[in-house]
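[1] need coordinates for the following:
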Amino acid sequence: MSKKTPRKREKVVPKLRRPPKDPGLFLLRTLLAAFPQYVSGTYLAQGMKMSRVGVWNRVNNLRMQGLGIDAARNRGYRLTKEPALLNQSLLEAHMDAEQPNCRCVVLQSVDSTNSEAERLLNANRKTPFAVFANQQEKGRGRLGRTWHSPATGNLYLSVAFRPKLPASDLPLTSLWFGLKICHFLRDASGLDVQVKWPNDLLIQKRKMGGMLAEAKIDVDCIQGLVVGIGLNVNSKQKHFPKSLTGKASSFAESAGHALPLHELASGLVRCLIMAYEEYLEGLDFKALQKAWKEVDALQGQAVQVQTGKELLRGIARGIDQTGSLVIRLGNGKLRKLRSADVTLST
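    This next block holds a predicted model:
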């Protein structure tokens, strides 16, 4: 398997300025910035504006939430382990360093993070914001399919925006987000992640995740945009239903070790917000088309395409300027498809 060296990222070290609005957030951000070193209890007490006993109580509360925090006499505290499932406090500490202007909510279970994000948009929640869940009861993918979403250390998240873009931009917007997510995951995991048009994420032809962009459209204008991602991060093969045997896998299975869930989650939000801001500045389609070709899991492959009642077979030839899939049929003609169910021919 082709592997790449994960990109090292600089940590943001908090500075003591004024009493923190949230002492718990200061505690976690400080421990994260110092990891894997210890932070003295005196430093934490001064920064949190509380007694050493108060710091101890905060640490014990985090331990009860599943965080591993080691304490050593004359050395202080250090993080040793993160929970197997997303923790609101730890994720907020990561997010505060990555995207301080994007608020997040972590739910233990929800019907769908996209649906929850849509409800919050309708309730006039300030954007951008992110919705995470450790489990989805009715997770969904393209074409109304169910997304298997157990509480096994995976990522189910949605980020919401109010872009006011032409509705015709939605297909290219989806491809742009998918491309940026793919690049981020390559850097974060060191694995050769590819995109299968329009929104599946693959490693060695096995599905690792997918992206679903849904829009609220009014008078041909996108008033609300929700970008949902489902990623098999730390699942094991035993967690997948038999119907997905040989078809799906996880990043942990491919990498041979678990990935840091909270760092990956906050990094994905940062990736989506940067992709959104870049898109608003103006999309260079030729650059998109070139970059897409480099990660395209279908390029030059024999494919089978179901579009309505029509079944087509041909060779995938990338995307056109509208984001449609281009295939060359057996008779040599090119066919462009805006929506279809595509599988690699066996």
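
[2] please count neighbours and contacts with C-alpha atoms only from this point.
    Will do.

[3] quick one, strands of the stretch 101-250 of the chain?
    Ranges of strands in the stretch 101-250 of the chain, per DSSP state E, counting those that start in this stretch, are 103-107, 129-133, 155-161, 165-166, 194-196, 200-203, 206-218, 221-231.

[4] for the stretch 151-300 of the chain, what spans make up the helices?
    Here the stretch 151-300 of the chain has its helices, by DSSP state H, counting those that start in this stretch, at 170-189, 251-255, 261-281, 285-295.

[5] quick check: residue 316 is in a strand.
    Yes. Counting by DSSP: H, G, I helix; E, B strand; the rest coil, residue 316 is part of a strand.

[6] touching, it and residue 327? I think so.
    Yes. Taking C-alpha atoms under 8 Å as the definition, residue 316 is a contact partner of residue 327 at 4.4 Å.

[7] neighbour count winner among the two?
    Neighbour count, other C-alpha atoms under 10 Å: between residue 316 and residue 327, residue 327 has more, with 28 against 25.

[8] a strand runs through that one, doesn't it?
    Yes. Counting by three-state DSSP, residue 327 is part of a strand.

[9] now for it: which residues touch it?
    For residue 327, the contacting residues are 314-318, 334-336, by C-alpha atoms under 8 Å, 6 or more residues apart in numbering.

[10] please name the nearest non-neighbouring residue to residue 68.
    Once flanking residues are discounted, residue 68 sits nearest to residue 81: 4.4 Å by C-alpha to C-alpha, 6 or more residues apart in numbering.

[11] what count of nearby residues applies to the one you found?
    Counted with other C-alpha under 10 Å, residue 81 comes out at 13.

[12] surely it and residue 63 touch.
    No. Contact criterion C-alpha under 8 Å: residue 81 and residue 63 do not qualify, at 9.9 Å.

[13] shared neighbours of those two, which are they?
    Common neighbours of residue 81 and residue 63 (criterion: C-alpha under 8 Å, 6+ apart): residue 69.

[14] that older thread, is it possible to get TSV of the helices of the stretch 151-300 of the chain that adds mean neighbour count?
    Putting those into TSV (neighbours: other C-alpha atoms under 10 Å) gives the following:
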stretch	mean neighbour count
helix 170-189	21
helix 251-255	18
helix 261-281	18
helix 285-295	15
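
[15] the ones you listed into CSV, with extra columns for distance to residue 106?
    Formatted as CSV, the helices of the stretch 151-300 of the chain follow (distance: least, C-alpha to C-alpha, whole Å):
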stretch, distance to residue 106
helix 170-189, 21
helix 251-255, 22
helix 261-281, 11
helix 285-295, 31
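
[16] so for residue 88, which of those helices sits nearest?
    helix 261-281 (9.5 Å; C-alpha to C-alpha).

[17] next, work out how far apart the residue nearest to residue 68 and residue 69 are.
    In this view, residue 81 and residue 69 are 7 Å apart by C-alpha to C-alpha, to the nearest Å.

[18] same check on residue 155?
    Residue 155 sits 23 Å away from residue 69, going by C-alpha to C-alpha.

[19] let's see this one next to it:
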Amino acid sequence: MGQVLRHEVLSVLLENSANFLSGEEISKRVGVSRAAIWKHIKELRNEGYEIEAKPRKGYRLIYRPDRVATEEIQNELSTKLFGQQIRYEPVAKSTQILAHQWARAGAPEGSLVIADEQQAGKGRLGRVWYSPPKTGIWMSLILRPPIPIQQASHLTLLASVGVSSAIINQTNLPIKIKWPNDLLLQGKKICGILTELRGDQDKIEYIVLGMGINVNQQSDHFPSELKEVATSLAVQGKQSYSRASLIAEVMKELEYYYLLYLEQGFEPIRNRWESLSDLIGKKITAKTPQAKVVGVAESLSSDGSLMVRSGKELITIYSADIDKE
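    Reported below is the predicted structural model:
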């Protein structure tokens, strides 16, 4: 209960950050005593917020730390659906695990799980995703799309388009997509996307869309085995970024492309994906479970697979580790 009230106090301060608000006014809006307001303001200061206090004027928020708590994100949101319900954990084993639990319990579409730190973040093919505290965005979005289960792969590609567009909007950095869903910056991984679904026969019960974005890590934050293959927005952009603002932008862009997909199908998603691709028109080596394919990546098929021209043959790649030549 105390945390909920503290969130409400912060929301009031965020909404009125240009002006002083009296303790009496805040107490009216939140519905607690002025003594309780003082207690919550003290706790917010302990979390890194700078709150100016002046006699006969009241309180004014003058500095916000880079937090991804619920009230910080919802203050930035412009969506109708995505991110309207948020569960925030300072530390979690994995946001994917929490999102699956919430989805099975009936969480509505667009519900979002966020952690400031993951102890066992999940990547594709069972790999571990490096998720240090208070630097990146580690989150999972619950979807309940009314589509056949055979089209679920479209959502992975849609996610890479939405997240790429959001990062570009916020940073102006040249994000590229490596098939199917890694986001690259100057050839290094900036974001991973993991799509997991639960369904029965042809029906999707729900999809959990996991996203890990390297935002404010510095070069020395990465383990030695990752320094050559991973980077962050802060390293490449030479500045730090508001994680809450970026999350809100990701929710906006994902919601836009998701609703576009439900209305118009995969074609506009495919066109946008190809325009952001790091592979189309490039010579690649695709290591599939069955063989190694060397050729030129030509296009994305209607089912989301990668079409590769090898000599005179056009080969369909469904799953592979891919390297550019």
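
[20] want to throw the strands of the stretch 101-250 of the first structure into JSON lines with mean neighbour count?
    Output for the strands of the stretch 101-250 of the first structure, formatted as JSON lines (neighbours: other C-alpha under 10 Å):
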{"stretch": "strand 103-107", "mean neighbour count": "18"}
{"stretch": "strand 129-133", "mean neighbour count": "24"}
{"stretch": "strand 155-161", "mean neighbour count": "27"}
{"stretch": "strand 165-166", "mean neighbour count": "16"}
{"stretch": "strand 194-196", "mean neighbour count": "25"}
{"stretch": "strand 200-203", "mean neighbour count": "24"}
{"stretch": "strand 206-218", "mean neighbour count": "20"}
{"stretch": "strand 221-231", "mean neighbour count": "22"}
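
[21] do you know which of those strands lies nearest residue 143 of the first structure?
    Using C-alpha to C-alpha, the nearest of the strands of the stretch 101-250 of the first structure to residue 143 of the first structure is strand 206-218, at 10.2 Å.

[22] what's the mean deviation for that closest one versus the second structure?
    Taken against the second structure, strand 206-218 of the first structure registers an average deviation of 1.0 Å after superposition, with mean C-alpha distance after the TM-score superposition for the first structure.

[23] the second structure: matching residues for that strand?
    With TM-score structural alignment applied, strand 206-218 of the first structure matches the range 188-200 in the second structure.

[24] now render the strands of the stretch 101-250 of the first structure as CSV, adding distance to residue 87 of the first structure.
    As requested, the strands of the stretch 101-250 of the first structure are exported to CSV (distance: least, C-alpha to C-alpha, whole Å):
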stretch, distance to residue 87 of the first structure
strand 103-107, 7
strand 129-133, 10
strand 155-161, 12
strand 165-166, 34
strand 194-196, 29
strand 200-203, 25
strand 206-218, 21
strand 221-231, 17
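
[25] out of those strands, flag the one nearest residue 174 of the first structure.
    The stretch from the strands of the stretch 101-250 of the first structure with the least distance to residue 174 of the first structure (C-alpha to C-alpha) is strand 206-218; that distance is 6.0 Å.

[26] residue contacts, the residue positioned nearest the centre of the first structure?
    Centroid-nearest residue in the first structure, with C-alpha atoms, centre = their mean: residue 268, separated by 4.2 Å. Applying C-alpha under 8 Å, 6+ apart to residue 268 of the first structure gives the contacts 181, 184.

[27] swap in the one 4 residues further on?
    Contacts of residue 272 of the first structure were listed using C-alpha under 8 Å, 6+ apart, and they are 159, 177, 180-181.

[28] in the second structure, which of these remain in contact?
    By both residues aligned by TM-score structural alignment, their matches' C-alpha atoms under 8 Å, those still in contact after alignment to the second structure are 177, 180-181.

[29] which among those residues gets closest to residue 55 of the first structure?
    Within those, proximity to residue 55 of the first structure (C-alpha to C-alpha) peaks at residue 181, which comes in at 37.8 Å.

[30] and the residue nearest to residue 68 of the first structure, how far from residue 31 of the first structure?
    Residue 81 of the first structure is 12 Å from residue 31 of the first structure, by C-alpha to C-alpha.

[31] circling back to that earlier point, which residues are in contact with the residue nearest to residue 68 of the first structure?
    So residue 81 of the first structure contacts 67-69 (C-alpha under 8 Å, 6+ apart).

[32] out of those, which sit inside strands?
    If you go by DSSP state E, the contacts of residue 81 of the first structure have 68-69 in strands.

[33] ok, back up a step: which of the helices of the stretch 151-300 of the first structure sits closest to residue 222 of the first structure?
    Nearest to residue 222 of the first structure among the helices of the stretch 151-300 of the first structure is helix 170-189; the distance by C-alpha to C-alpha comes to 8.2 Å.

[34] packing partners for the closest one?
    When contacts are defined as 3 or more C-alpha pairs under 8 Å, 6 or more residues apart in numbering; DSSP states H and E, helix 170-189 of the first structure packs onto strand 194-196, strand 206-218, helix 261-281, helix 285-295.

[35] quick one: the ones you listed as TSV, columns for distance to residue 167 of the first structure too.
    Below are those laid out as TSV (distance: least, C-alpha to C-alpha, whole Å):
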stretch	distance to residue 167 of the first structure
strand 194-196	23
strand 206-218	7
helix 261-281	14
helix 285-295	17
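
[36] stretch 123-130 of the first structure maps to which residues in the second structure?
    Stretch 123-130 of the first structure corresponds to residues 105-112 in the second structure, going by TM-score structural alignment.

[37] does residue 192 of the second structure touch residue 179 like I think?
    No. Counting by C-alpha under 8 Å, residue 192 of the second structure does not reach residue 179; the two are 11.1 Å apart.

[38] if I look at the residue mapped onto residue 228 of the second structure from the first structure, how far off is residue 210 of the first structure?
    Under the alignment (TM-score structural alignment), residue 228 of the second structure pairs with residue 246 of the first structure. Residue 246 of the first structure sits 17 Å away from residue 210 of the first structure, going by C-alpha to C-alpha.

[39] what range in the second structure does stretch 167-181 of the first structure sit on?
    Going by TM-score structural alignment: stretch 167-181 of the first structure matches residues 149-163.

[40] any idea how far residue 34 of the first structure is from the closest residue in space to residue 207 of the first structure that isn't next to it in sequence?
    Among residues not flanking residue 207 of the first structure along the chain, residue 248 sits closest, at 4.5 Å (C-alpha to C-alpha, 6+ apart). Plainly put, residue 248 of the first structure is 36 Å away from residue 34 of the first structure if you go by C-alpha to C-alpha.

[41] residue 308 of the first structure now?
    Distance, residue 308 of the first structure to residue 34 of the first structure, by C-alpha to C-alpha: 55 Å.

[42] out of these two, which sits in the more crowded spot?
    Of the pair residue 308 of the first structure and residue 34, residue 34 is the one with more neighbours under other C-alpha under 10 Å, namely 18 against 9.
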